[in-house]
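**Q** Show me the folded form of this:
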Amino acid sequence: MMHEETSTDTAVAGLRIADGRRTQVLLRQRPQGGVGEARCIAELEREVRDLQRANATLKRYVAKVLELNLEFPLPEAGFEATGIGGVAGRGNGTNAVAFSRRGAPAALRGIGAPSLKSLDRSLDRSPDRSPDRSPDRPPAEVEFRVLGPVEAVVAGRRIDLGAPKQRAVLALLVSRVGQPVSVDVLLEELWEGRPPPSAITSLHAYVANLRRVLEPDRAPRKPATVLRTRGRSYLLDNRAVDVDVQRFGERAKAGWQALDQRDPQRALREFEAGLALWRGPAYAEVADATHVAPEVVRLEELRLWVVEGRCATLIAVGAHEIAVSELAAFTQAHPLREYGCELLSVALYRAGRQADALAVLRSHQKRMAEELGIDPSPALQHLERDILHQAPSLD
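**A** The predicted structure is shown next:
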């Protein structure tokens, strides 16, 4: 931690030094007297404000990097015609996509193409997975679907999960597949911290009912293999179940890997297969539960990440008009996500709609100023200049 704090302080100190040097240069160049001096002072004040904003942005960015232990470069203004996630440009018959250097995890707003290391860390927070599974594996004997209303399928048939509290028990266990969930946590969640005297008896009944429907062929008194007891806790055995969250995470990772390997067609198939698993908000019935809400937020951020990745891939394969229609709806629903705005502007420009591309950027700039009191990122400012000047890197 001492090394991380030193790294942050060093990075910020570098900008402060640059700030001071810039101030000295402007003072040395200052004309003497009158309007010229006032103009120079105004210019100096503007430059100092810009550097102060950059200082604050860098400090927040580095702090987040160190907090999450991520490995990606510091943000740089500007676009590069490098292709999404390393997808080659015209050399392999696809259109290179300009994108800002923002390799950030799903926890951050305005994300760009992620590094595979940061993606691995994000997916490592998913429910425990069996090591021999692949996106195309056959379903397990028991399958749980939580990317929408909670459902369970046993031997190919959807089963009745019972009363709301019983369904909530299962949802809590699915959110931590392979990890024990204590009886105390279950009681607290089911009765909002005020369990009645009969709560433990009711909980045992819910678990017994779930075991009966999840393992209908289990012999009496034979130990459960799906919903197990461990001390004063219960857990779903990840070796016996399949969860759609796992499949979605694997598809997302495969999509970014395909882009990294310069295969946008496969990336598009993987992203679309992952998004097809969604039937509504994750863990719909218990999304507000204290111990489930963080997982719901993580999954929604990962879903938006994949939506943006899919749209970036559409641009990479030259489907600009399709990308425009998808991104127009996306940015309307999520107006503060800068990467979505960035992609929409690029797609509009590629579709021959330069004026519309500029209008999107300026509308976003106005919204950021009015709602958050901040300027757009350097990447969006640079993109606006590139569109104005029809920069070759955008073609």
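
**Q** Please make it C-alpha for all contacts and neighbour counts, starting now.
**A** OK.

**Q** I'd like the distance between residue 210 and residue 122.
**A** Residue 210 is 30 Å from residue 122, where distance means CA to CA, to the nearest Å.

**Q** got it, and residue 170?
**A** Distance from residue 170 to residue 122, by CA to CA: 24 Å.

**Q** out of the two, which sits in the busier spot?
**A** More crowded of residue 170 and residue 122, by other CA atoms under 10 Å: residue 170, with 22 against 18.

**Q** which residue packs closest to the more buried one, ignoring adjacent ones?
**A** Closest residue in space to residue 170, ignoring its immediate chain neighbours: residue 210 at 7.8 Å, by CA to CA, 6 or more residues apart in numbering.

**Q** Name the residues that touch whichever strand or helix holds the one you found?
**A** Element membership for residue 210 (DSSP states H and E) is helix 199-214. With CA atoms under 8 Å, 6 or more residues apart in numbering as the test, helix 199-214 has contacts from 142, 154, 159-161, 165-166, 169-170, 187, 218, 224, 226-227.

**Q** Sort out for me which of the residues you listed are in strands.
**A** Mapping these onto strands (DSSP state E) picks out 142, 154, 227.

**Q** okay, the residues you listed in JSON lines with neighbour count next?
**A** Formatted as JSON lines, these follow (neighbours: other CA atoms under 10 Å):
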{"residue": "142", "neighbour count": "19"}
{"residue": "154", "neighbour count": "18"}
{"residue": "227", "neighbour count": "25"}
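
**Q** any chance you could map the helices in the stretch 1-150 of the chain?
**A** If DSSP state H, counting those that start in this stretch is used as the criterion, the helices of the stretch 1-150 of the chain fall at 2-29, 34-68, 116-124.

**Q** which one of these lies closest to residue 366?
**A** Each of the helices of the stretch 1-150 of the chain was scored for nearness to residue 366 using CA to CA, and the closest is helix 34-68 (17.8 Å).

**Q** one more to put side by side:
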Amino acid sequence: MHIHVLGPVSVATDGKLHGIQANKVRAMLATLALDAGRAVAHGDLADELWAGQPLGNTRNALQAHATRLRKVLDGHRLDAHRPCRRGGTVLRAVRGGYLLDVPPGSVDGDRFLDLATRGAAALPVAPERAIELLQAALELWRGPALLDAGDGLRCRGAAALFDERRLTVREDLIRARLAVGDAARAVAELRRLVAQHPLRERFCELLMLGLYRTGRQAEALELFHVTRRRLDEELGVRPGIVLQRRHTEILSQDPALSLSTATAAT
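**A** As a prediction, the model looks like this:
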């Protein structure tokens, strides 16, 4: 069994996705999945599910949703005839809270972060391997993180962090492509990313590098000026040091820009 949070919250067994209809049950699963293997206190769960709304009996309300969630989880386990690691059910009541008792890697969010970390570590020394790891990380996504997990602060905060990490992974993947000399593909991907995130200077800087390496120096310089105007008009700021340095290097045709190394793409 796998639990998906990188998109709509769902449970997957044997390659088949199973959605969860009840909003509170779905939010409870998402909250517990973010801390899989660790207990989440009753109070924290209540805050996430009801956002501070007064309840007559919080424990009873949580227990009712936990019962429904337990039926969903245990009903979709491939190994339902076998006990889980520390008991007969995936969702366990513990002192003061609940715990999602699943093996490491059962939650796609955890697998994504692991692949992203390993890919970033491989980038300076083995960019080809970094590409494999980072692509695998991005392939886990099926939509915006925790898309239907509700409006609780934990899930919304986690969604924002996942989405930001996803952008960083896409950035690392492009750096890896530049490092192995695949500038043409990097430019194609960067054009889409710059269109989607025009104020993200890192994407602009990498696109400038890719354009330069594919023989389009004038286009790279024009991109800098467009980005500088946009930053000024929309944020009232100047380009950062990294972006300014890349502009200077391209303007002077710095020989280091032609190196197909990860360090030249940083």
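
**Q** List the TM-score for the superposed pair.
**A** The TM-score (TM-score structural alignment, normalised by the length of structure 2) is 0.86; 251 aligned residues with a CA RMSD of 2.2 Å.

**Q** What count of nearby residues applies to the residue mapped onto the residue nearest to residue 170 of structure 1 from structure 2?
**A** Counting by TM-score structural alignment, residue 210 of structure 1 corresponds to residue 69 in structure 2. Using other CA under 10 Å, the number of residues around residue 69 of structure 2 comes to 21.

**Q** Relative to residue 5 of structure 2, how far out is residue 69 of structure 2?
**A** Residue 69 of structure 2 sits at a distance of 15 Å from residue 5 of structure 2 (criterion: CA to CA).

**Q** Enumerate every residue touching the counterpart of residue 279 of structure 1 in structure 2.
**A** Using TM-score structural alignment, the equivalent of residue 279 of structure 1 in structure 2 is residue 142. Shown in contact with residue 142 of structure 2 (CA under 8 Å, 6+ apart): 6, 7, 8.

**Q** In a strand, residue 142 of structure 2, correct?
**A** No - counting by DSSP: H, G, I helix; E, B strand; the rest coil, residue 142 of structure 2 is not part of a strand but coil.

**Q** Residue 378 of structure 1: which of the ones in strands among the contacts of helix 199-214 of structure 1 is nearest?
**A** residue 142 (48.8 Å).

**Q** Wait, the closest one touches residue 157, no?
**A** No - Residue 142 of structure 1 is beyond contact range of residue 157, at 9.4 Å (criterion: CA atoms under 8 Å).

**Q** For whichever residue in structure 1 pairs up with residue 229 of structure 2, the count of nearby residues, please.
**A** Aligned counterpart of residue 229 of structure 2 in structure 1: residue 366 (TM-score structural alignment). Around residue 366 of structure 1 there are 15 other residues, counting by other CA under 10 Å.

**Q** What is the helix or strand hosting residue 366 of structure 1 packed up against?
**A** Per DSSP H and E: residue 366 of structure 1 is located in helix 354-367. Here helix 354-367 of structure 1 touches helix 338-350, helix 378-388, going by 3 or more CA pairs under 8 Å, 6 or more residues apart in numbering; DSSP states H and E.

**Q** That helix against structure 2, how far on average?
**A** Compared with structure 2 after fitting, helix 354-367 of structure 1 deviates on average by 0.9 Å (mean CA distance after the TM-score superposition for structure 1).

**Q** Distance from that helix to the middle of the chain?
**A** 24 Å (CA atoms, centre = their mean, to the nearest Å).

**Q** and the angle for it with helix 338-350?
**A** 160 degrees (axes from the mean of the first three to the mean of the last three CA atoms, to 10 degrees).

**Q** Tell me the buried residues in helix 354-367 of structure 1?
**A** Using 16 or more other CA atoms under 10 Å as the test for burial, helix 354-367 of structure 1 gives 354, 357, 358, 360, 361, 362, 364, 365, 367.

**Q** Then stretch 99-114 of structure 2?
**A** Buried residues in stretch 99-114 of structure 2 (16+ other CA under 10 Å): 99, 100, 101, 102, 106, 107, 108, 109, 110, 111, 112, 113.

**Q** again with stretch 54-66 of structure 1
**A** Applying 16+ other CA under 10 Å to stretch 54-66 of structure 1 flags 54, 55, 58, 59, 61, 62, 63, 65, 66 as buried.

**Q** Tell me the spacing between residue 188 of structure 2 and residue 133 of structure 2.
**A** 20 Å.

**Q** Those two - which one has more neighbours?
**A** Neighbours per residue (other CA under 10 Å) separate residue 188 of structure 2 from residue 133, with residue 133 holding more: 24 against 13.

**Q** Need the counterpart of the more buried one in structure 1.
**A** Match for residue 133 of structure 2 (TM-score structural alignment): residue 270.

**Q** my read is its match is in a strand, agree?
**A** No - Residue 270 of structure 1 sits outside any strand when classified using three-state DSSP, being helix.

**Q** For it, which residues are in contact?
**A** 251, 252, 254, 255.

**Q** would JSON lines of the contacts of residue 142 of structure 2 with distance to residue 210 of structure 2 and neighbour count be doable?
**A** Listed next are the contacts of residue 142 of structure 2 as JSON lines, based on distance: CA to CA, whole Å; neighbours: other CA atoms under 10 Å:
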{"residue": "6", "distance to residue 210 of structure 2": "30", "neighbour count": "24"}
{"residue": "7", "distance to residue 210 of structure 2": "31", "neighbour count": "19"}
{"residue": "8", "distance to residue 210 of structure 2": "34", "neighbour count": "20"}
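
**Q** Redo the residues you listed as a markdown table? Include distance to residue 200 of structure 2.
**A** As requested, the contacts of residue 142 of structure 2 are exported to a markdown table (distance: CA to CA, whole Å):
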| residue | distance to residue 200 of structure 2 |
| --- | --- |
| 6 | 22 |
| 7 | 23 |
| 8 | 26 |
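
**Q** Can you tell me which of those residues is nearest residue 37 of structure 2?
**A** Among the contacts of residue 142 of structure 2, and counting by CA to CA, the member closest to residue 37 of structure 2 is residue 6, at 18.4 Å.

**Q** what lines up against the closest one once you look at structure 1?
**A** Match for residue 6 of structure 2 (TM-score structural alignment): residue 147.

**Q** That match touches residue 280, doesn't it?
**A** Yes - Residue 147 of structure 1 is in contact with residue 280 according to CA under 8 Å; the separation is 6.3 Å.

**Q** show me where the stretch 201-350 of structure 1 has helices.
**A** 244-260, 264-275, 293-316, 320-333, 338-350.
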